[in-house]
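Visitor: Build me a model:
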Amino acid sequence: MTKIHGAEHACSVIFSKAFDFIIPSYQRPYAWTTEEAGELFDDLLGAMEEQQITDPSDVDPYFLGNIVLIKEEGKPHSQVVDGQQRLTTLIILFSAIVDVLSGDQSKAFEKYINEPGDIAEDREPKPRLILRERDNAFFHKHIQTPGGISQLTEESSVKFRDVELRIWENASEFLGRLQAMDMDSVFSFAKFIVNHCYLVAVSTSNMNSAYRVFSVLNDRGLDLLPSDVLKADVIGKVGVAKRDHYTEKWEDAEEQLGRTAFGELFGHIRMIYKKAKAKKTTLEEFREYVLSREGRPEDLVDDVICPLADAYRVVANAQYESSKNAEKVNDTLGWLDRIDNRDWIPPAILYLKKHDGDTDLLSSFFDRLERLAALMLVCRWTINQRIERYSRIVEWIEGDRDIGDTAS
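Guide: I've put the predicted structure just below:
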């Protein structure tokens, strides 16, 4: 039986030789905005000020949450299954602290960003945290390299993609807040974080066991979307040789749609498969109605998620491209977008996926769909009535029935 270990550690231990954190390529991108990063900063500063530290031995620990790791006992190598948002944000905060402080005070916190190495113990200098391959070079250059964070915040954000923009925004947020404090307060704040702020590290050497822990924690309200857990479910079952390829396909689809819309996509896919109103969470019903029907995870990504993500991008943004009927289709999609609900999207993206090359069919179908959606709006159909009708249309699309039958 695979053992699961759980223990609380101060940040001084979390960011030490005890752990070498690596974000696997199948993980979701770094996504915390200044809202989450600012809230973390406020919580930490508030916890320190609330306790009015006089005697360090009297300070109560402040818990930052859980991290889930694939890690063998006694070895530092740690694949992060859950917790990269907190770990990455804390490294950005340490980088800002090092930049704001000076002299010995600044140097004292460099070791929480990078392992300094020890020739007596045969430890090489290296970063404490390695992000996904596509994000790591940027992170290392601007956050883990001395002076990089101040240079980063002086650059224009226009050229940055999503992950880089999040890093830039949070670095700027932290630097601005720390620079507004006096240096003694910054130093006390930094000491409070490393000595009195704790993370609970849950580790197991088995990938499947780690995913189970990950899913349980997410289901109980951590800051992950259903698509993040489903990514672990799906990509975790892809063979090692193909895992990076399918991770990249998944993340390309997410990046093109945007994180919020990509999360919504899984609710629409659930509707296509279940053809009924949701009674449980998207996560539960996607597993029950979609994952249980699709055998190979590669087929699910290739034949379902990616094509429907492409269709959703076109439908949601009215971006259909063709030498014929494109303007007419996009005008109709624009009118559909004005409807006060999104229940029409599952049949729309399914039909576009199946008939992308037939502009006459698409134009006719979307005309009919827009008239139906408008009728439902004017007549004030209930959500149950709308779902029942759209479910029938999904069945019709799957059965390749004649377009004239949609009115029946």
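Visitor: can we go C-alpha only for contacts and neighbour counts from here?
Guide: Will do.
Visitor: Show me where the protein has its strands.
Guide: 5-10, 20-22, 62-70, 77-82, 114-115, 126-127, 129-130, 197-204 (DSSP state E).
Visitor: can you list contacts of the second one?
Guide: Strand 20-22 has contacts (CA atoms under 8 Å, 6 or more residues apart in numbering) with 76-80, 128-132.
Visitor: and if we set it to 10 Å?
Guide: 14-15, 69-71, 75-81, 84, 87, 115, 126-133 (CA atoms under 10 Å, 6 or more residues apart in numbering).
Visitor: Any of those buried? List them.
Guide: Using 16 or more other CA atoms under 10 Å as the burial test, the contacts of strand 20-22 include 14-15, 69-71, 77-81, 84, 87, 115, 127-132 as buried.
Visitor: burial count for E35?
Guide: Using other CA atoms under 10 Å, E35 has 11 other residues around it.
Visitor: That one and F174 touch, don't they?
Guide: No. Between E35 and F174 there is no contact under CA atoms under 10 Å: 11.6 Å.
Visitor: what do those two both touch?
Guide: Contacts common to E35 and F174, judged by CA under 10 Å, 6+ apart, are F41.
Visitor: Serialize the strands of the chain to CSV and add fields for distance to A348.
Guide: Below are the strands of the chain laid out as CSV (distance: least, CA to CA, whole Å):
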stretch, distance to A348
strand 5-10, 46
strand 20-22, 40
strand 62-70, 38
strand 77-82, 34
strand 114-115, 50
strand 126-127, 47
strand 129-130, 41
strand 197-204, 43
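Visitor: Those strands: which one's closest to L224?
Guide: Nearest of these to L224, taken as CA to CA: strand 77-82 at 9.1 Å.
Visitor: which strands and helices sit next to the biggest helix by length in the chain?
Guide: Scanning the chain for the longest helix, with DSSP state H as the assignment, gives helix 359-378. Judged by 3 or more CA pairs under 10 Å, 6 or more residues apart in numbering; DSSP states H and E, helix 359-378 is in contact with helix 326-336, helix 345-354, helix 383-398.
Visitor: do that again at 7 Å, thanks
Guide: Packed against helix 359-378 by the contact rule (3 or more CA pairs under 7 Å, 6 or more residues apart in numbering; DSSP states H and E) you find helix 326-336.
Visitor: What are the buried residues along the helix it packs on?
Guide: Result for helix 326-336 [16+ other CA under 10 Å]: buried residues 326-334, 336.
Visitor: how about this one, so we can line them up?
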Amino acid sequence: MEAAERTISKILTEQIRYEIPPYQRPYSWEKGNVEQLLDDVWDAFEADDEEYFIGSLITIERSKDELYDVVDGQQRLTTLNLIFARLRDAVSEPAKSTLGKRVLPKNELTGEEETPRLTLRQKDQSFFRRHVLASEEITDAISREIQNKQDAPKIRLTENLGVIDNFLAQRDEKSLKLFANYLLTKVYVVFVTTASWQSAYRLFNVLNARGMPLSNADLIKNMLFARMGGASSKSEELDEQWLQLEEAIGIERLDQFLAHHRSSVTAIKARKTLHEEYKPLIEASDSPFSFLDGITTSARNYLRIQQNGFEDVAARRSLRSLHRVAFEEWVPPLLAYLNNPVEGISEAEFIDLLEKVTYQNWIRRLAFTARLTAYFQLITAIRSGKSADEIRSIFRQNAQNEEFHSLLNGEVYGKPFAQAVLLRLEEADQDESVTKDYGGKITIEHVLPQALKEDYWRERFTDDAHRQWLHRLGNLALLAGIKNYKAQYFSFDRKKKIYSERNNKVSFDTTKLILEQDDWRPEFIEFRQAKMVEAAADIWTIA
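Guide: The predicted structure follows:
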């Protein structure tokens, strides 16, 4: 490994080319990053500072003094290319040609464009060359297309070009030429070179250990390329498959998916960082491609879970209910089942049983490790080829129906599961073909208020009855919008008017039943409580 201070003029020269290797993440700097870089360097330029450092550029030397893979520093290097391309477009000759050589040199005899100084990842290179290096206009149609596709790297490139254009438009040509000269001669990086893919792999881990912003997905992808030993003939194929995975899941959710997939395979609690947990899995696979094939299959099923892509209406209802749960440990066993279907147990039945055990454990307030017990038992049984009856028996063994019923029959207001339970009960009497998605703010209101301030309530409820029914299901109403604190102590008739107005915006059937009552007494709360607990038992009891 070698390291040396170099000016930008020695980094962006006609002799050196850089490529972003497949295992790298795409361009992701946001507008604020570019604005900060421009402002900082401009301040140094105006202050006539002798030197200004912008960080390190860590590379693998593929061809002596000619071609380098960028291991770290691609965000700064790409942004410098954006800046010099726009500076080139903003000045006249001969400065234009001088700056052009730094990003996209041209043959002086033929005028033809030569190889760019920087090549991005395959998916982004065409856009980068045409619209950054060659200055083709990014039309409104192109902008709409990349926005519709949610193509994050191209969105960032477009936005950051706009930031640079705005910055340059505020300065005259003479100042821009002097600024460009300062960038080339007084701005420095620490240029680090390594010699191999293996070195790059070690360097990635060192950078990660030192807190550099590398995601677990970056490191896992790098392990796959390291396992391949730098075979360039296959690297593009592997890169393309990984790109498809990134596009399907989304870079921002990739680590989360990979964590769920790991659990769906190992059925053990993670003890190390995610990329470290993946190392033995990758080493045990037949090849990087077979490993990635398994990941890809799992990703398709993960998307089905996230998008509720199931044909069976009962399965969709149960899964919609699972997505309301405050934790996601239920995802790995469902992934394990979808990746390895169990003959004799349908998707709808498995998801129904998974909802039952998940809500029982949530309402019983089981801790994280205790919740994992049932899920890991299921994953182990599925992956070892257990029968449908053996899978069902695991659900039954983890059921605590009586404790669950007792807790639901008690006080639920203020509990983390309260809204999810009420929303699921809202669906209980509806036909399974009916789908309701509740957006916006939803609140839980006490019908019988928390303080007996009005005569209406004091005439109907003793202090004991008030304490007995206040926070139980039978006294709670779902309403759309923010909580109405001013109305909370009103009499029942006044409350009904408020409830009716808010229920017209978002209709809750369980609230309609409240509106149908002429009076609100302990006897009706007791009746409603019994009906709601019975409905909950029908949904979540494991027989």
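Visitor: what's the TM-score here?
Guide: The TM-score (TM-score structural alignment, normalised by the length of structure 1) is 0.84; 385 aligned residues with a CA RMSD of 2.8 Å.
Visitor: quick revisit: out of the strands of structure 1, which is closest to L377 of structure 1?
Guide: Of all the strands of structure 1, strand 77-82 sits nearest to L377 of structure 1, with 42.0 Å by CA to CA.
Visitor: residues in structure 2 aligned with the closest one?
Guide: Aligning strand 77-82 of structure 1 against structure 2 (TM-score structural alignment) gives residues 67-72.
Visitor: how big's the offset between the matching stretch and structure 1?
Guide: Compared with structure 1 after fitting, stretch 67-72 of structure 2 has a mean deviation of 2.4 Å; criterion: mean CA distance after the TM-score superposition for structure 1.
Visitor: who's in contact with the longest helix of structure 1?
Guide: Helix 359-378 of structure 1 is contacted from outside by 324-325, 328-329, 332, 336, 352, 355, using CA atoms under 7 Å, 6 or more residues apart in numbering.
Visitor: For those, name the two members farthest from one another.
Guide: Most distant of the contacts of helix 359-378 of structure 1, by CA to CA, are K324 and L336, 20.1 Å apart.
Visitor: Now T443 of structure 2: which helix or strand?
Guide: Using DSSP states H and E, T443 of structure 2 sits within strand 442-446.
Visitor: what's that strand aligned against in structure 1?
Guide: So strand 442-446 of structure 2 is aligned with nothing, judged by TM-score structural alignment.
Visitor: Beyond that strand, next helix or strand please.
Guide: Downstream of strand 442-446 of structure 2 (by DSSP H and E), the next one is helix 455-460.
Visitor: Can you tell me what P226 of structure 1 aligns to in structure 2?
Guide: By TM-score structural alignment, P226 of structure 1 lines up with N216.
Visitor: likewise F94 of structure 1?
Guide: Aligning on TM-score structural alignment places F94 of structure 1 opposite F84 in structure 2.
Visitor: count of neighbours near the residue nearest to that match when sequence neighbours are not counted?
Guide: Take F84 of structure 2 and drop its neighbours on the chain: the residue closest to it by CA to CA, 6 or more residues apart in numbering is L99, 6.4 Å away. Residues lying near L99 of structure 2 (other CA under 10 Å) number 24.
Visitor: for the one 3 residues further on, same thing?
Guide: The criterion is other CA under 10 Å. On that basis, R102 of structure 2 has 26 neighbouring residues.
Visitor: if you skip the residues just before and after it, what's nearest to the counterpart of it in structure 1?
Guide: Aligned by TM-score structural alignment, R102 of structure 2 pairs with Y112 of structure 1. Computed as CA to CA, 6+ apart, the closest residue to Y112 of structure 1 that is not its neighbour in sequence is F15, at 5.1 Å.
Visitor: thinking that neighbour is in contact with R128, fair?
Guide: Yes. Between F15 of structure 1 and R128 there is a contact at 6.4 Å, judged by CA atoms under 7 Å.
Visitor: tell me the contacts of the residue mapped onto K126 of structure 1 from structure 2?
Guide: Under the alignment (TM-score structural alignment), K126 of structure 1 pairs with T115 in structure 2. Counting by CA under 7 Å, 6+ apart, T115 of structure 2 touches L104.
Visitor: and if we set it to 8 Å?
Guide: By CA under 8 Å, 6+ apart, the neighbours of T115 of structure 2 are 104-105.
Visitor: distance of the counterpart of D367 of structure 1 in structure 2 from D39 of structure 2?
Guide: With TM-score structural alignment as the criterion, D367 of structure 1 lines up with D352 in structure 2. D352 of structure 2 is 56 Å from D39 of structure 2, where distance means CA to CA, to the nearest Å.
Visitor: Mind checking which of the two has more residues around it?
Guide: D352 (23 against 12).
Visitor: still on that earlier bit, which residues do F15 and R128 of structure 1 both contact?
Guide: The contact lists of F15 of structure 1 and R128 share 112-113, where a contact means CA under 8 Å, 6+ apart.
Visitor: what about E46 of structure 2, how many residues close to it?
Guide: With other CA under 10 Å as criterion, E46 of structure 2 counts 10.
Visitor: ok, it to L38 of structure 2 distance?
Guide: 12 Å.
Visitor: Same check on N160 of structure 2?
Guide: Taking CA to CA, one finds N160 of structure 2 at 11 Å from L38 of structure 2.
Visitor: Who has more neighbours out of these two?
Guide: More crowded of N160 of structure 2 and L38, by other CA under 10 Å: N160, with 22 against 19.
Visitor: Could you check which residue of structure 1 pairs with the more buried one?
Guide: Per TM-score structural alignment, N160 of structure 2 is aligned with N170.
Visitor: State the distance from that match to I143 of structure 1.
Guide: 11 Å.
Visitor: From the chain's centre, how far out is stretch 376-392 of structure 1? Work that out for me.
Guide: 32 Å (CA atoms, centre = their mean, to the nearest Å).
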